[in-house]
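In: coordinates only, sequence not included:
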């Protein structure tokens, strides 16, 4: 089920600084695992006040700051705090959380052929939210070990890349681009 192309994940979190970090970290782990993030359900959002005590105003401001950040990055659905935890199917239905939408595009790691212009093949690995200092990349035979923060994945290289040497990598706009140059010693020889 995890590897099915139409599998996606929806995260549920109460908006705030700690949840923002956890959602970003989890989105990175999902991308490294090639799982699509369907969206984020922002749970227990404080309603608009009738009278605002200072501590509620500060909490509400914190929540709305996080909600704004999430809305720019993820499909987000807000669930207002009802003053109690839901119990039973009627309470859950009252939350009005939408069902799954159309399946998100599967997470793809495409190989770009730049042999004619740069003598390279480029493998693009989407890693949203990861910082350069949290990345690790090791070639191990026909595999690539990719580390992004606390997550690690061992990936078998596509056949064309197995016959190449890694010449470098760069992270830009949430995508790790790994450069491969053909290695004549690894390509089949004409007879």
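Out: Happy to help now that I have it. Keep in mind that what you see is a predicted model, and the values were worked out from it rather than measured.
In: going forward, measure contacts between C-alpha atoms and count neighbours the same way
Out: Will do.
In: and the host helix or strand of residue 66, which residues are buried?
Out: Assigned by DSSP states H and E, residue 66 belongs to helix 54-73. In terms of neighbour count (16 or more other Cα atoms under 10 Å), helix 54-73 has its buried residues at 60, 63, 64, 66, 67, 70.
In: need those in CSV (columns: distance to residue 27).
Out: Output for those, formatted as CSV (distance: Cα to Cα, whole Å):
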residue, distance to residue 27
60, 24
63, 19
64, 20
66, 15
67, 16
70, 11
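In: out of those, who's nearest residue 177?
Out: Within the buried residues of helix 54-73, the smallest distance to residue 177 is 25.1 Å, found for residue 70 (Cα to Cα).
In: go ahead and confirm the closest one touches residue 76.
Out: Yes: with contacts counted by Cα atoms under 8 Å, residue 70 reaches residue 76, the gap being 6.7 Å.
In: identify the contacts common to the two.
Out: By Cα atoms under 8 Å, 6 or more residues apart in numbering, residue 70 and residue 76 have these common neighbours: residue 40.
In: okay, now the one to match up with it:
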């Protein structure tokens, strides 16, 4: 099953490109679902058809769904929310205010991805196209499973044992109810489901496609997105430059725009030299409906296969060496000054700093942190060195036993 995610800065036309790609896939004979996880749904407008919270067939083999994030929120968060409400009410917080405080910002968009998990496990689809939220929200939600995983592995087991042993004492001392097994079970279920989503989206048949318009600010965000997506192990397989002015027949006013866009498009080609860059020309009318969207996508991709599975091992790999191993993590556009690295037990903490010196692009990459749990083969080795080389972080590990042998030999 092929999984394609489309994201980009708000307003660049990612929903239109995602819908067109899905229409093209269905026309090629694939049973296709295009799914919107963006709270500001626009797929119904793009297809010019009513679309609901369940898959709606808009053409042969083409189904569209705008996820009811509120419903998923109630299904996955309700038990946890009820407990939080009881705690807040116990300390005198107004019930209306308490309900607002127990809704985590962005949680609905994150939980909408659980719908993707259900569809992927159903086996009903050959292709699933996801119209994601704008870039910043997408990056936050894609980083959540690993962050929650750290809490689940390190904190929750201890917390659960303490609460179970001292529940009566803690309840009296704190004056609020302590969480029961049902709350811990709900958190564990949520983590397990999100972890499956992460596995699906970072798998070999999944990739992210960046959509941008030829503007310097939009390009800067696309570059940061490429770096951050690579940090968390997601493959970016291409870039769609949307709303490109055609040079033919341009009057003086449009000729100025053509020149400005050409300059940015040259930067796009340089920035994403290792990826295909497809172009979509600016149209006199907005493409609405299956036929118009399919035509747009056919012109964008030309002779290339829009569903081709990305080659290679992805942005993260480990190579064995004569004296240990070397970890490779793709981090496009960053310099050594922008990367922080620390080792904590069997974890490698990689941080992209926004307060460091600017990279060669002149743009800081943003601030993100990933906790990489090292496989058993690496966890027993020590970090011998690290460097950033041509957009890739390389961390060298050596075997302490071999170090001792070399020291004795000298």
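Out: The structure has been received and is ready for your questions. Remember, predicted model here, so these are calculated numbers, not experimental data.
In: would you map the strands across structure 1?
Out: Under the criterion DSSP state E, strands of structure 1 are mapped to 8-13, 36-45, 76-80, 111-114, 120-126, 135-140, 143-148, 151-156, 164-172, 175-182.
In: next, the distance between the ends of stretch 100-113 of structure 2.
Out: The first and last residues of stretch 100-113 of structure 2 sit 22 Å apart, counting by Cα to Cα, to the nearest Å.
In: what stretch of structure 1 does it fall on?
Out: Using TM-score structural alignment, none of the residues of structure 1 align to stretch 100-113 of structure 2.
In: who are the contact partners of the most centrally placed residue in structure 1?
Out: Nearest to the mean C-alpha position of structure 1, by Cα atoms, centre = their mean, lies residue 27 at 3.2 Å. Listed by Cα under 8 Å, 6+ apart, the contact partners of residue 27 of structure 1 are 37, 128, 129.
In: go with 7 Å
Out: 37, 128 (Cα atoms under 7 Å, 6 or more residues apart in numbering).
In: residue in structure 2 matching it?
Out: Using TM-score structural alignment, residue 27 of structure 1 sits opposite residue 226 in structure 2.
In: same deal with residue 102 of structure 1?
Out: Under the alignment by TM-score structural alignment, residue 102 of structure 1 pairs with residue 308 in structure 2.
In: run a quick neighbour tally on its match.
Out: 10 (other Cα atoms under 10 Å).
In: show me the one of the strands of structure 1 that comes nearest residue 98 of structure 1.
Out: strand 76-80 (7.9 Å).
In: list the buried ones in that closest one?
Out: For strand 76-80 of structure 1, a neighbour-count test (16+ other Cα under 10 Å) marks 76, 77, 78, 79 as buried.
In: counterpart of residue 76 of structure 1 in structure 2?
Out: Alignment note: residue 76 of structure 1 maps to residue 277 in structure 2; criterion TM-score structural alignment.
In: that match reaches residue 238, doesn't it?
Out: Yes: here residue 277 of structure 2 reaches residue 238: they are 6.0 Å apart, a contact under Cα atoms under 7 Å.
In: ok, the nearest residue to residue 124 of structure 1 once chain neighbours are set aside to residue 126 of structure 1 distance?
Out: Take residue 124 of structure 1 and drop its neighbours on the chain: the residue closest to it by Cα to Cα, 6 or more residues apart in numbering is residue 177, 4.5 Å away. Computed with Cα to Cα, the distance linking residue 177 of structure 1 and residue 126 of structure 1 is 9 Å.
In: now swap in residue 36 of structure 1 and tell me
Out: As judged by Cα to Cα, residue 36 of structure 1 and residue 126 of structure 1 stand 11 Å apart.
In: same question, residue 147 of structure 1
Out: Taking Cα to Cα as the measure, residue 147 of structure 1 falls 13 Å from residue 126 of structure 1.
In: repeat for residue 39 of structure 1
Out: With Cα to Cα as the criterion, residue 39 of structure 1 and residue 126 of structure 1 are 17 Å apart.
In: next one: residue 95 of structure 1
Out: 33 Å.
In: those two: which has the busier surroundings?
Out: More crowded of residue 95 of structure 1 and residue 126, by other Cα under 10 Å: residue 126, with 22 against 15.
In: give the aligned equivalent of that one in structure 2.
Out: Per TM-score structural alignment, residue 126 of structure 1 is aligned with residue 330.
In: contacting residues for residue 318 of structure 2?
Out: For residue 318 of structure 2, the contact set (Cα under 7 Å, 6+ apart) comprises 325, 326, 327, 328.
In: tell me how far the equivalent of it over in structure 1 lies from residue 34 of structure 1.
Out: Residue 318 of structure 2 maps onto residue 111 of structure 1 when the alignment is built from TM-score structural alignment. For residue 111 of structure 1, the distance to residue 34 of structure 1 (Cα to Cα) stands at 15 Å.
In: same question, residue 146 of structure 1
Out: The value you get for residue 146 of structure 1 to residue 34 of structure 1, if Cα to Cα is used, is 12 Å.
In: please apply the same query to residue 82 of structure 1.
Out: 35 Å.
In: those two: who's more crowded?
Out: For residue 82 of structure 1 versus residue 34, the count of surrounding residues by other Cα under 10 Å is larger for residue 34: 20 against 14.
In: list the contacts of the closest residue to the more buried one other than its chain neighbours.
Out: Distance criterion Cα to Cα, 6+ apart; nearest residue to residue 34 of structure 1, sequence neighbours excluded, is residue 107 at 5.0 Å. Contact partners of residue 107 of structure 1, counting by Cα under 7 Å, 6+ apart, are 31, 34, 35, 36.
In: and with 10 Å instead?
Out: 5, 8, 30, 31, 32, 33, 34, 35, 36, 37, 125, 126 (Cα atoms under 10 Å, 6 or more residues apart in numbering).
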